[in-house]
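Peer 1: Just to be clear, the model below is a prediction. Sequence and coordinates:
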Amino acid sequence: MDEDSTESLWFKNKENAGARDITVGVCYRPPDQGDGADVALYRQIRASRSQTLVLMGDLDICWKDNKARHKKSRKFLECVNDNFILQMAEEPMMRGAMLDIVLTNKEGLVGNVKLKGSLGCSDHEIVEFKTIRAAQKMHSKLTTLDFRRADIGVLRYLHGRVTWEKALEGRGAQESWLVFKDHLPQAQEQCIPRK
């Protein structure tokens, strides 16, 4: 196997009647996977973030309190958090560790996650879950900032145009925070669309 290749399978679950397609990824990330393969996996995850995503598999991450002891595990958690991905499995699956996980980038899409025993003589559990289509049809009147479509380059430019040393000169922490807090929404309006 190529050092930069990942053991993953990606497919698109097509629906009818105007429902959104779901990109589904199944990955195996062995404990000794090389850095190049990790980078390739993170690239695949980032590439699918504009789509409705369900990612599952054996990712060799002990998922507890959203923290990791090992550098590689921390990098994976950073990728998950940077791409606004939620972990849906709640029960330990192997000797108290949560290795076989179900991730999604749409709240309310995955539900009823259950362990269903092992298949044959495997030491992994079968994880059963449902994708909930109704969550996609709900419409909220509450608008929020859509950080996935934000133009971060313009946001940096707008913040960089301000001479902060001069703007905050002679001000205490609270007063400086208020000045910054007034500037931030103006910049957000220009760079981050609402949904």
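Peer 2: Yep, it's here. Numbering: from 1, shown residues only.

Peer 1: alpha carbons only for contacts and neighbour counts from here, please
Peer 2: OK.

Peer 1: most centrally placed residue in this structure?
Peer 2: Ile85 (2.3 Å; CA atoms, centre = their mean).

Peer 1: now that one: how far from Lys116?
Peer 2: Distance check for Ile85 against Lys116: by CA to CA, to the nearest Å, it reads 24 Å.

Peer 1: tell me what the longest helix along the chain is packed against?
Peer 2: Scanning the chain for the helix with the most residues, using DSSP state H, yields helix 173-191. Using 3 or more CA pairs under 8 Å, 6 or more residues apart in numbering; DSSP states H and E, the elements in contact with helix 173-191 are helix 152-161.

Peer 1: Quick check: which helices or strands does the helix it packs on pack against?
Peer 2: Checking 3+ CA pairs under 8 Å, 6+ apart, helix 152-161 ends up next to helix 173-191.

Peer 1: and the angle from the helix it packs on to helix 152-161?
Peer 2: Counting by axes from the mean of the first three to the mean of the last three CA atoms, to 10 degrees, helix 173-191 lies at 140 degrees to helix 152-161.

Peer 1: And helix 173-191, what's buried?
Peer 2: Going by neighbour count (16 or more other CA atoms under 10 Å), the buried part of helix 173-191 is 187-188, 191.

Peer 1: And for stretch 117-125?
Peer 2: 124-125.

Peer 1: where do the helices sit along the chain?
Peer 2: Going by DSSP H, the chain shows helices at 35-47, 71-82, 134-137, 152-161, 164-167, 173-191.

Peer 1: Please convert these to TSV, extending it with distance to Glu90.
Peer 2: Listed next are those as TSV, based on distance: least, CA to CA, whole Å:
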stretch	distance to Glu90
helix 35-47	21
helix 71-82	16
helix 134-137	20
helix 152-161	34
helix 164-167	45
helix 173-191	35
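
Peer 1: second one coming, line it up with the first:
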Amino acid sequence: MGVMYRPPNSGQDQGHKMHHKIESACQKGKVTVIMGDFNMQVDWVNNAASGPKEREFIECLQEGVLEQLVMEPTREQAILDLVLCNEPDLIKDLKVREHFGGSDHNVVEFNLQFERKKVESDVKVLQLNKGNYRGMREELMKIDWEQSLVGKTVEQQWQEFLGVIEDTVQRFIPKKRKVIRGEIRQPWLTKEVGECIKAKEKAYNVAKSSGKSEDWEGYKNKPRITKREIRKERINYEGRLASNIRNDSKSFFKYIKNKREAKVDIGPLQNDAGNLVMGDQEIAEELNKYFASVFTVENMSNMPTIQESQGAESNMVAITKEKVLEKLRGLKIGKSLL
């Protein structure tokens, strides 16, 4: 499945590149679906080309055994947005709908029917709300950490500690199969926005069926009103998230994370020997080595002499339950620092 766009004033070279891509996709011996705005002036009902570029395009589709399935205008009176498939029976309920946002092109909607293999998921997640945390604490208190960690390197100590924690978690927190949820609903998609979208679709269908100028005039403002309502609700939702970040920072950063288009990982890195380092532990060691190299090396043989303080001494340090609670209440849960 692929999406293509051919600019209106494309030259012959761009046309040949597009034909090559289509031919390559069709040679793989699999079901092929290609859709997009091809900007081709073709009479698709009679398969008649209006020029040499269109004729070459039709020949390319015939060689790839691709059938063009859109038979209604998608921009004014022209069929520019196409759906190509070498198994046309798999394309169901193809409809040319209202304009997309502020675009002068119509939405082309269809269902792709295919057999989905049922695969049982083995992924399990922890049920943290059902964990036996009292049992975990009692189990961890039985461990002599000093005895189990003595004589080991930092990495060995970490692996020992991590192994114990993971084993305890496995024994005291139950698991369940991960539920794969369906379509993700936009959080700002309110009832009012949904009604605007439905009204826009209804007005388009009425105008398309009747062909009357007054119906098209009634539809004209619907996309603009819907776009304005969506923008307003999105701004309101983002404003509520931002204003409540002190009390609910998780929702704010979850929304920001979902808006990111790309997730960039660290690495690979190049070590001193010029080799690429790709493993997580090796990358961490290279970063640690670099950070340690910029530290200031203190001259331990020439330490300053500390003079005894001549001020008043205080032998009384009072730590009360009330003072500790006061400090805890002042912690900012959304930040790592006070």
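Peer 2: That came in fine, so what should we check first? Everything numeric in this text was worked out from a predicted model, so none of it was measured.

Peer 1: Let me see the TM-score of these two.
Peer 2: Once the chains are laid over each other, their TM-score by TM-score structural alignment, normalised by the length of the first structure reads 0.54; 111 aligned residues with a CA RMSD of 1.2 Å.

Peer 1: give me the number of residues near the corresponding residue of the first structure for Ala49 of the second structure?
Peer 2: Aligned by TM-score structural alignment, Ala49 of the second structure pairs with Ala68 of the first structure. By other CA atoms under 10 Å, 16 other residues sit near Ala68 of the first structure.

Peer 1: and Phe172 of the second structure, how far is that from Pro8 of the second structure?
Peer 2: Distance from Phe172 of the second structure to Pro8 of the second structure, by CA to CA: 64 Å.

Peer 1: What range does the lengthiest strand in the first structure cover in the second structure?
Peer 2: In the first structure, taking DSSP state E as the definition, the longest strand is strand 110-118. Using TM-score structural alignment, strand 110-118 of the first structure corresponds to residues 91-99 of the second structure.

Peer 1: can you list contacts of the matching stretch?
Peer 2: By CA atoms under 8 Å, 6 or more residues apart in numbering, the list of residues contacting stretch 91-99 of the second structure from outside reads 70, 72-74, 105-113, 200-201, 204-205, 223.

Peer 1: What is the distance between that stretch and the centre of its chain?
Peer 2: 27 Å (CA atoms, centre = their mean, to the nearest Å).

Peer 1: what about it, how far off from the first structure?
Peer 2: Taken over the aligned residues, the distance from stretch 91-99 of the second structure to the first structure averages 1.1 Å (mean CA distance after the TM-score superposition for the first structure).

Peer 1: which parts of that stretch are buried?
Peer 2: 91, 96-99.

Peer 1: Make CSV from these and add distance to Arg234 of the second structure to it.
Peer 2: Shown next, in CSV, are the buried residues of stretch 91-99 of the second structure (distance: CA to CA, whole Å):
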residue, distance to Arg234 of the second structure
Ile91, 34
Val96, 27
Arg97, 24
Glu98, 22
His99, 21
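
Peer 1: List just the nearest of the residues you listed to Lys124 of the second structure.
Peer 2: Ile91 (35.4 Å; CA to CA).

Peer 1: re the thing from before, so Phe172 and Pro8 of the second structure - more neighbours on which side?
Peer 2: Phe172 (17 against 10).

Peer 1: Please say which position in the first structure Gly11 of the second structure maps to.
Peer 2: Per TM-score structural alignment, Gly11 of the second structure is aligned with Gly34.

Peer 1: How much space separates its match from Leu41 of the first structure?
Peer 2: Where Leu41 of the first structure is concerned, Gly34 of the first structure sits at a distance of 11 Å (CA to CA).

Peer 1: go on, Asp65 of the first structure?
Peer 2: Asp65 of the first structure is 23 Å from Leu41 of the first structure, by CA to CA.

Peer 1: what ranges do the helices span in the stretch 201-338 of the second structure?
Peer 2: 213-220, 222-243, 249-259, 280-293, 321-329 (DSSP state H, counting those that start in this stretch).

Peer 1: With mean neighbour count as extra columns, can I get those helices in a markdown table?
Peer 2: Compiled in a markdown table, the helices of the stretch 201-338 of the second structure are given as follows (neighbours: other CA atoms under 10 Å):
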| stretch | mean neighbour count |
| --- | --- |
| helix 213-220 | 15 |
| helix 222-243 | 16 |
| helix 249-259 | 13 |
| helix 280-293 | 13 |
| helix 321-329 | 10 |
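
Peer 1: The residue nearest to Met56 of the first structure when sequence neighbours are not counted: neighbour count?
Peer 2: Closest residue in space to Met56 of the first structure, ignoring its immediate chain neighbours: Val102 at 4.5 Å, by CA to CA, 6 or more residues apart in numbering. When counting by other CA under 10 Å, one arrives at 22 neighbours for Val102 of the first structure.
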